[in-house]
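In: following is a predicted model, sequence given first.
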Amino acid sequence: MKGSPSMDAVICRDPPTGPAPKNGKNRGTRPSKVRLIQVDFAVVDERSPIGWVFGSYMYDCEVDDEEAWNRLSLVGLQWGNDSWLTQALHNSDPDLKPRESWINPKAEKWRASVAGSRPSWGWNGRMNGPADNFISACASCHSTATRDPVYIGTSKTLVANAPPLKTRGGKTQPTDGNWDAVMVYFRNVPRGVPFDQGLDPSDLTRYDPSDPKLASRTKSADYSLQLQAGWASFHLWKKNNRSWAERLLCASKYAVGSDAELDPADVSQRDTLRQQSQAGNQKKN
């Protein structure tokens, strides 16, 4: 981070100077320095199985440029989730590499040189940035972006932005022991298709977006977590600014048993789950 450009921002308290907050949304009371570490990009590309190509740059003090904002080196690219690379295959042959990700050899040397606990940039060799969680990947995380919260499986588990993985004793495993629930996050979801469309609740290994019986009830945010957050904020604003007539109508709907609207807080909860998952993996690593 030597020479990295900085700016002031009111951010989460730094754990070394105080107790680590349970939620990164809880801000401090004074500005702190934030530094450039990562720049992400996404480009529409019809040649990609997901319709997008994602990439990450990271700050590189070795780049010879007087302008600090230009000192960036490419970490890698991702244009698919390598759904073929199941956990069983990886366990049987750890040398198998993703075919829909490319990691810059220089970035791989950086990762190895720090001798940290991060086994790869993204899950099982997929691409992810240095500030992102290694249990996920760029395309995996963004594929979860939808207008409303979505739930999967017969247990109706809320979809977070990262797979349900936890690190215990230096080993990363599914939170409930179900690898199928993890691999759901590494499907090649076509752009414009909701995350849960085509997913069979009773068999998470079955995926057919064209099956009308498995249609989604929500809209895709087309791999944009920013659009997802915008939708959530709009829904929350609408909820907090109802007229007396709208409030009365909603109350009568609930009274007669109509479907209650989805709580906008559930959308932000997905990001909270991601934060908690990332914090837990960092702490246990």
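Out: Nice, I can see it. As the structure is a computational prediction, the values presented were derived from the model and not from experiment.
In: please count neighbours and contacts with C-alpha atoms only from this point.
Out: Noted.
In: show me where the stretch 101-250 of the chain has its strands.
Out: Using DSSP state E, counting those that start in this stretch, the strands of the stretch 101-250 of the chain run over residues 101-103, 151-152, 157-158, 165-168, 171-174.
In: format those strands as TSV; extra columns: distance to Trp123 and mean neighbour count.
Out: Shown next, in TSV, are the strands of the stretch 101-250 of the chain (distance: least, Cα to Cα, whole Å; neighbours: other Cα atoms under 10 Å):
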stretch	distance to Trp123	mean neighbour count
strand 101-103	11	21
strand 151-152	21	16
strand 157-158	21	14
strand 165-168	10	18
strand 171-174	10	14
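In: can you list those strands in CSV and add distance to Trp69?
Out: Shown next, in CSV, are these (distance: least, Cα to Cα, whole Å):
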stretch, distance to Trp69
strand 101-103, 22
strand 151-152, 40
strand 157-158, 38
strand 165-168, 35
strand 171-174, 35
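In: isn't there a helix covering Val53?
Out: No - assigned with DSSP: H, G, I helix; E, B strand; the rest coil, Val53 falls outside any helix and is strand.
In: contacts only, for the closest residue to it other than its chain neighbours.
Out: Leaving aside its chain neighbours, Val53 sits nearest to Trp79 (4.4 Å; criterion: Cα to Cα, 6 or more residues apart in numbering). By Cα atoms under 8 Å, 6 or more residues apart in numbering, the residues touching Trp79 are Ser48, Pro49, Ile50, Gly51, Trp52, Val53, Phe54, Glu100, Ser101, Ala139.
In: hold the first one in mind and look at this next one:
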Amino acid sequence: MKALIRSTMYLGLVLLSSQADAACSRFTGSTMKFGGGPAATWRTDYPLEVDTKNAPPWASIDFITEPAKYMDAVLSTVRTDFAVKDDLLVANEKQHNWWISPWMDYTNAGRERRMGLTNERGPKPGDLSPTNRDGYQVWAVGFYNAPGATVFGSIFEDECNPKFPTTVRFPDQTASVKFLFTNASPDEVTYLKGAPEFTAFINPDTAPGQRPEIRPEKREPRTLRLLQVDIAIRDPRADATDWVFGTFIWRGPSKGDRFFDNMVPASLQWGNDPGVYDRGVNQSWVNPVLKGVIFGWNERPFLGFNGRANGPADNLRSSCLSCHSTARSPAGHLRQVDGRFDMDRDYHTEARVREHVDTWFRNIRGNELFLPNEPATTNLDYSLQLDSAIVRLCTACITGELSGPTPEICRGTAFQTTLRGVTKQSRAMCSDNATAARLKATPFSGSRSEFDALTTIELPRQ
């Protein structure tokens, strides 16, 4: 199967009876095996080719002058395809044209059973509201529309041995949507009052100051509430980055369908404002009516750094495009903005702010590499789902959860920059593998704590 894009043709779908049928038969470590009841079955029957000659509803709207209208047009293509049923987010069976990424069901952050959610960055105290405490969790599931799904189909033609083209390029009209949920209390995060509730297998609660139990087998069925919906669109008018990213929040009190009717546009971004070191950004829009609701206090003075677009679940040191621009395979030594930039100490130091902006807030086109001087197989065109999928695949190879021949994608020495705690003998080698035997490699045989360290990879937001 070769998923070449044709603008005027539709050749059909490779139909698979279930998500399980699409999975690599040599993989035994899926995190979706933990917990009870039916497992989520989101679509993985990727289209071969799609018709892109009809313009999507957002194509006629200027995202700079009418950002909220643009975002609502994108959301209009999503809302008919998803529904809430029996405390689950489910597909509209008659019309559901959104596909998930494979290989997201591994590592300690891998998909949980009921809705296929992955564990995301947890909010810090004051991230979601002035009063939210530490220890809350965020879980999410993301999808691509048909044009975007063709790229996944071409790469994962053989899910056990995916192949990258020289350059990954999503076609124009690609759209991605991601639903984010949290167990944060509505008493502390008041805009969550009345939010739809869902049951998912997530990590157990822990006392303040204690390390959480993050092993998938320790997960428990708990209540999550819809927090945020992210969108990403490959739009040819976004000539600085090729992409437009946006975020909605769920804001109570509930109205209408109690789901999409409560989604309020929070921010939209079409560039990273490189070289802008103060709050004078002009390549982002942030909804001013949400000041004091999701940002505007001491711990959260802005959504994204110095007023760039982001959501309440996201790192205020970063932005939507900044985070996703790092997508490449293998990842470089800088993978996500973290606590190395201290908001209390560094934000008030001009040199540190300049260094931070110059490192993370560059306008990178989809066919360009973040950290171009570091070895890489390919760019990933802003797709952190592709990035995370490949990291998980190669991690499963190292730990022995993927048997048989080592995937070609995991063979290069450059891949080692993405993993921690891997011995020289076991790097990127699957167990029961003739190549590994020839190179005298051994499957992972470390302690449980070493295994946890390896499978608790700091994966960026997808």
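Out: Cool, got the structure. Here the structure is a predicted model, which is why all the values come from computation and not from measurement.
In: in stretch 269-282 of the second structure, which residues are buried?
Out: For stretch 269-282 of the second structure, a neighbour-count test (16 or more other Cα atoms under 10 Å) marks Gln269, Trp270, Gly271, Asn272, Asp273, Val276, Tyr277, Val281 as buried.
In: and the fifth one, what's its match in the first structure?
Out: So the one you mean is Asp273 of the second structure. Using TM-score structural alignment, the equivalent of Asp273 of the second structure in the first structure is Asp82.
In: I'd say that match and Arg99 touch.
Out: Yes - Asp82 of the first structure lies in contact with Arg99 (Cα atoms under 8 Å); the separation is 6.5 Å.
In: all helices for the second structure, in order.
Out: Ranges of helices within the second structure are 19-22, 67-76, 146-155, 320-324, 350-360, 384-399, 434-438, 448-455, based on DSSP state H.
In: and the ones you listed as a markdown table, adding distance to Phe341 of the second structure and mean neighbour count?
Out: A markdown table is the format used below for the helices of the second structure (distance: least, Cα to Cα, whole Å; neighbours: other Cα under 10 Å):
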| stretch | distance to Phe341 of the second structure | mean neighbour count |
| --- | --- | --- |
| helix 19-22 | 40 | 15 |
| helix 67-76 | 30 | 20 |
| helix 146-155 | 34 | 25 |
| helix 320-324 | 15 | 27 |
| helix 350-360 | 7 | 16 |
| helix 384-399 | 22 | 25 |
| helix 434-438 | 40 | 15 |
| helix 448-455 | 23 | 16 |
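In: dump those helices to JSON lines, plus distance to Leu371 of the second structure.
Out: Below are these laid out as JSON lines (distance: least, Cα to Cα, whole Å):
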{"stretch": "helix 19-22", "distance to Leu371 of the second structure": "33"}
{"stretch": "helix 67-76", "distance to Leu371 of the second structure": "30"}
{"stretch": "helix 146-155", "distance to Leu371 of the second structure": "23"}
{"stretch": "helix 320-324", "distance to Leu371 of the second structure": "13"}
{"stretch": "helix 350-360", "distance to Leu371 of the second structure": "9"}
{"stretch": "helix 384-399", "distance to Leu371 of the second structure": "15"}
{"stretch": "helix 434-438", "distance to Leu371 of the second structure": "30"}
{"stretch": "helix 448-455", "distance to Leu371 of the second structure": "24"}
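In: of all those, which lies closest to Pro216 of the second structure?
Out: helix 448-455 (10.6 Å; Cα to Cα).
In: relative to helix 384-399, how tilted is the closest one?
Out: Going by axes from the mean of the first three to the mean of the last three Cα atoms, to 10 degrees, helix 448-455 of the second structure is angled at 150 degrees with respect to helix 384-399.
In: which strands and helices sit next to helix 448-455 of the second structure?
Out: The contact analysis (3 or more Cα pairs under 8 Å, 6 or more residues apart in numbering; DSSP states H and E) places helix 448-455 of the second structure against helix 384-399.
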